[in-house]
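J.: have a look at this prediction, sequence included:
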Amino acid sequence: MRVKAIHMPQATLLGVYANGQTFGQDSPIHRDNRPSETGKTAVLFCNEHWATCWGGELVFYDHQKQHIIKSILPKPGRAVIFNGHIPHSARSPAVNCDELRVTIAFKTVL
């Protein structure tokens, strides 16, 4: 509730999505909001432990989906809030990771 009040006071929740990934399950590059919508997404990393060497980054791209502009490693309890028009994808964990990469995504429209 505090996240909404501080970062997205005008937001209406469109959906909540639980995601789990293992090695080899990269997500496609996508946007969370349609061109006609203005919205934000909040992603919460849910694992209690995550080794840096396991990868699983949340990756943001330029609007042409050609270049990486930011990459964020999972960290227990970390939340990332971003514009839903930014192309992004979730990298799967490394082959040596025996954990499920778990996130919850809150997609909104303003």
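T.: Sure, I can see it.
J.: okay, CA-based contacts and neighbour counts for the rest of this
T.: Fine.
J.: pretty sure residue 4 is in a helix, no?
T.: Yes: Residue 4 forms part of a helix when assessed by DSSP: H, G, I helix; E, B strand; the rest coil.
J.: that one: how many residues sit nearby?
T.: When neighbours are defined as other Cα atoms under 10 Å, residue 4 has 13 of them.
J.: against residue 103, how distant is it?
T.: Relative to residue 103, residue 4 is positioned 18 Å away (criterion: Cα to Cα, to the nearest Å).
J.: same check, this time on residue 12
T.: Residue 12 sits at a distance of 20 Å from residue 103 (criterion: Cα to Cα).
J.: and these two? which has more neighbours close in?
T.: Here residue 12 and residue 103 are compared on neighbour count by other Cα under 10 Å; more neighbours surround residue 103, at 21 against 14.
J.: secondary structure element for that one?
T.: According to DSSP states H and E, residue 103 maps onto strand 101-109.
J.: other SSEs contacting that strand?
T.: strand 12-21, strand 40-45 (3 or more Cα pairs under 8 Å, 6 or more residues apart in numbering; DSSP states H and E).
J.: and the ones you listed, which is most packed in?
T.: Scoring these by mean neighbour count under mean count of other Cα atoms under 10 Å gives strand 40-45 as the most buried, with a mean of 22.
J.: put this beside the first:
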Amino acid sequence: MKKTVMVALLTAVSVSVFAQQKSKDFDPEERAQKHAERMKKDLDLTEKQYKQVIKMNEERAEHMKALREELKKEQKAYQEDLKAILTEEQLTKLEAQKKERRKKFKEYKHGGRGH
């Protein structure tokens, strides 16, 4: 059961990481800064609150970066384990399924579903 949950989580995260990698051309600190600026404007934060939010966002960004790296390692290990278990035919079929999911995700992200 634990392994099944891990596989499902890794699959979901790998799609998410893949999508984020394609659209992310800025560093986590920049993102933390922009988020804090939006909060300052939208919520009328005091300067003290603003500085606290920036610090918190930067810490969170570093934590999330570490998590993404960990998940990449986990995904790579998972893929290697699959290669040891599946036949060439099964691996080819799995790769085709992944490509199809990426294609559908890309279509959805870029205006699919009637948008």
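T.: Thanks, I have the structure now. This is a predicted model, so every value here is computed, not measured.
J.: tm score of chain vs chain?
T.: Comparison of the two superposed chains (TM-score structural alignment, normalised by the length of the first structure) gives a TM-score of 0.18, and 39 aligned residues with a Cα RMSD of 5.3 Å.
J.: quick one on the thing from earlier: tell me which of the helices and strands packed on strand 101-109 of the first structure lies nearest to residue 58 of the first structure.
T.: Evaluated over those, closeness to residue 58 of the first structure peaks at strand 40-45, with 9.2 Å, by Cα to Cα.
J.: got the angle between the closest one and strand 101-109?
T.: Going by axes from the mean of the first three to the mean of the last three Cα atoms, to 10 degrees, strand 40-45 of the first structure is angled at 160 degrees with respect to strand 101-109.
J.: what residues sit buried inside the next helix or strand after strand 40-45 of the first structure?
T.: Proceeding C-terminally, strand 40-45 of the first structure gives way to strand 58-61 as the next helix or strand, assigned by DSSP H and E. Neighbour-count burial for strand 58-61 of the first structure flags 58, 59, 60, 61 (criterion: 16 or more other Cα atoms under 10 Å).
J.: check these against residue 82 of the first structure and report the nearest one.
T.: Residue 82 of the first structure has its nearest neighbour among the buried residues of strand 58-61 of the first structure in residue 60, at 9.7 Å by Cα to Cα.
J.: could you find the closest non-adjacent residue to the closest one?
T.: The shortest distance from residue 60 of the first structure to any residue other than its chain neighbours is 4.3 Å, reached at residue 88 (Cα to Cα, 6 or more residues apart in numbering).
J.: the one you found reaches residue 59, doesn't it?
T.: Yes: the pair formed by residue 88 of the first structure and residue 59 meets the contact definition of Cα atoms under 8 Å, at 5.4 Å.
J.: how many other residues sit next to residue 88 of the first structure?
T.: Under the criterion other Cα under 10 Å, the count of neighbours that residue 88 of the first structure has is 24.
J.: re the thing from before, reformat the helices and strands packed on strand 101-109 of the first structure as JSON lines; add distance to residue 83 of the first structure.
T.: Formatted as JSON lines, these follow (distance: least, Cα to Cα, whole Å):
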{"stretch": "strand 12-21", "distance to residue 83 of the first structure": "14"}
{"stretch": "strand 40-45", "distance to residue 83 of the first structure": "5"}
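J.: nearest to residue 69 of the first structure, out of those?
T.: Closest among these, using Cα to Cα: strand 40-45, at 17.1 Å.
J.: what is the orientation angle of that closest one with strand 12-21?
T.: On the basis of the same axes, to 10 degrees, strand 40-45 of the first structure is oriented at 30 degrees to strand 12-21.
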